[in-house]
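**Student:** Predicted model follows, preceded by the sequence.
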Amino acid sequence: MANSPITSPLKESDKEQTANVLQSTLVDLIDLSLIAKQAHWNVVGQNFRSVHLQLDDLVSAARGYTDDVAERANAIGVSPNGKAKTVVTSSGMPEYPDNWQTTQATIEAIVESLARIIRRLRARIDETDKSDLVTQDLLLDIAAELEKQHWMWQAQQA
């Protein structure tokens, strides 16, 4: 790791492991916010308004957690990287389709995106079990909210 003006409360190996978890979570959350905003702009069809507004809720949650994750990285002496190039090359999120999407196609894509990020978050929760419980706690909060969102999106498929 590069020299940091911020000292870390973690031993170096724990800091490195936690930094990797935080960085990958950061880019996934940035991408999720962009996917949800793209969907928000391009959703059409039945129940447009409710889906359009629910997408804004998802964008707000993802953006808020993005900031929390970046600030946690800084708190342990790691510089977060949320540049577009970094997101493009390292996000684990599925690609969202171009052009207008029906509400049903939008819901399906958002359910898939949320399922993917939740799986990735749960693996990271396990990874931070020994390296940094404070980061693990943050990831648990994020997972809880995104699992709630996932349920609400899935409920529209019934």
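**Tutor:** Yep, it's here.
**Student:** When you work out contacts or count neighbours from here on, use the C-alpha atoms and nothing else.
**Tutor:** Will do.
**Student:** counting contacts, what elements does the longest helix that the chain contains pack onto?
**Tutor:** If you go by DSSP state H, the chain has its longest helix at helix 12-42. On a contact count with 3 or more CA pairs under 8 Å, 6 or more residues apart in numbering; DSSP states H and E, helix 12-42 meets helix 48-75, helix 84-90, helix 103-131.
**Student:** Residue 77 versus the residue nearest the centre of the chain, what's the distance?
**Tutor:** The centroid of the chain falls nearest to residue 29 when counting by CA atoms, centre = their mean (2.3 Å). With distances taken as CA to CA, to the nearest Å, residue 29 is found 20 Å from residue 77.
**Student:** Excluding its own residues, what touches stretch 100-112? List them.
**Tutor:** Outside stretch 100-112, the residues that touch it by CA atoms under 8 Å, 6 or more residues apart in numbering are 36, 39, 42-48, 51, 94, 96, 150, 153-154, 156-157.
**Student:** following the longest helix of the chain, which helix or strand shows up next?
**Tutor:** Counting by DSSP states H and E, the element after helix 12-42 in chain order, helix or strand, is strand 43-44.
**Student:** Just name whatever secondary elements that following strand is in contact with.
**Tutor:** strand 101-102, helix 103-131.
**Student:** Included below, for side-by-side comparison, is a second structure:
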Amino acid sequence: MATIKSPLDEAAQKAAGTALQGALVDLVDLSLLAKQAHWNLTGRNFKVVHEHLDEVVDLARQSMDEVAERAIAIGVNPDGRARTVADRSELPQLEAGYLADDKVVAAVTDLLAQIIGRFRERIAATDEPDPVSQDLLIGITAELEKQHWMFQAQT
């Protein structure tokens, strides 16, 4: 079986791989939670929030692909399987059933804040071992912070 030789030494590969895998889990779960809210949303601000949730889904999906491809580029196998995400996600889950728009806005604001905090930790963890992965994480964090601001402005 062919493997990808890492451009990083073993310690740097491990540090970057851990950061990227954590980011992947956060992004996969964010995409699923935002889509769940999108499907079950109700309320006076339905249309605006409904469409805004799709922006979050698109961001999460694009970013998780970039994170997974970076992991492969450094010789680390990304794991976005459902069981892995379910077992490792630290995000609180949304309630089942219909979700009021104001509760969704508050929940997504909180989810984004939690993810941003972990992304900032990953940025710090990749500073020395892999500035390329760090750069990717910085760019994603900027977009997550933009979405956080936009959701927070609706509260």
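**Tutor:** Great, that's in hand. None of the values given here were measured: they were computed from a predicted structure.
**Student:** Just give the TM-score of the two.
**Tutor:** Once superposed, the chains reach a TM-score of 0.98 (TM-score structural alignment, normalised by the length of structure 2), with 155 aligned residues with a CA RMSD of 1.0 Å.
**Student:** hang on, the earlier thing: which one of the helices and strands packed on helix 12-42 of structure 1 lies nearest to residue 17 of structure 1?
**Tutor:** The stretch from the helices and strands packed on helix 12-42 of structure 1 with the least distance to residue 17 of structure 1 (CA to CA) is helix 103-131; that distance is 6.9 Å.
**Student:** ok and that closest one relative to helix 48-75, angle-wise?
**Tutor:** Angle, helix 103-131 of structure 1 to helix 48-75, by axes from the mean of the first three to the mean of the last three CA atoms, to 10 degrees: 20 degrees.
**Student:** Where does helix 103-131 of structure 1 end up in structure 2?
**Tutor:** Alignment note (TM-score structural alignment): helix 103-131 of structure 1 is matched to residues 101-129 of structure 2.
**Student:** Show me what counts as buried in that stretch.
**Tutor:** By 16 or more other CA atoms under 10 Å, the buried positions in stretch 101-129 of structure 2 come out as 101-105, 107-113, 115-116, 118-119, 122-126, 129.
**Student:** Can you check which part of structure 1 stretch 66-73 of structure 2 sits on?
**Tutor:** Under TM-score structural alignment, the match for stretch 66-73 of structure 2 is residues 68-75.
**Student:** Same check on stretch 38-46 of structure 2?
**Tutor:** Using TM-score structural alignment, stretch 38-46 of structure 2 lines up with residues 40-48 of structure 1.
**Student:** Outside of that stretch itself, list whatever touches it.
**Tutor:** 51-53, 55-56, 99-103, 106.
**Student:** Give me the range in structure 2 that stretch 146-154 of structure 1 lines up against.
**Tutor:** Per TM-score structural alignment, the counterpart of stretch 146-154 of structure 1 in structure 2 is residues 144-152.
**Student:** Give me the buried stretch members for the matching stretch, please.
**Tutor:** Under the neighbour-count criterion of 16+ other CA under 10 Å, stretch 144-152 of structure 2 has 144-145, 147-148, 151-152 buried.
**Student:** rewinding a little: can the helices and strands packed on strand 43-44 of structure 1 go into CSV with extra columns for distance to residue 21 of structure 1?
**Tutor:** Below are these laid out as CSV (distance: least, CA to CA, whole Å):
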stretch, distance to residue 21 of structure 1
strand 101-102, 32
helix 103-131, 6
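**Student:** Please identify the buried residues of the longest helix of structure 1?
**Tutor:** Under the neighbour-count criterion of 16+ other CA under 10 Å, helix 12-42 of structure 1 has 14-40, 42 buried.
**Student:** Give me the nearest residue to residue 53 of structure 1, chain neighbours excluded.
**Tutor:** Of all residues not flanking residue 53 of structure 1 in the chain, residue 40 sits nearest, at 7.8 Å (CA to CA, 6 or more residues apart in numbering).
**Student:** any idea how far the one you found lies from residue 91 of structure 1?
**Tutor:** For residue 40 of structure 1, the distance to residue 91 of structure 1 - CA to CA - is 20 Å.
**Student:** Next: residue 52 of structure 1.
**Tutor:** In this view, residue 52 of structure 1 and residue 91 of structure 1 are 24 Å apart by CA to CA.
**Student:** ditto for residue 151 of structure 1
**Tutor:** The value you get for residue 151 of structure 1 to residue 91 of structure 1, if CA to CA is used, is 23 Å.
**Student:** now residue 34 of structure 1
**Tutor:** Residue 34 of structure 1 sits 11 Å away from residue 91 of structure 1 when distances are taken as CA to CA.
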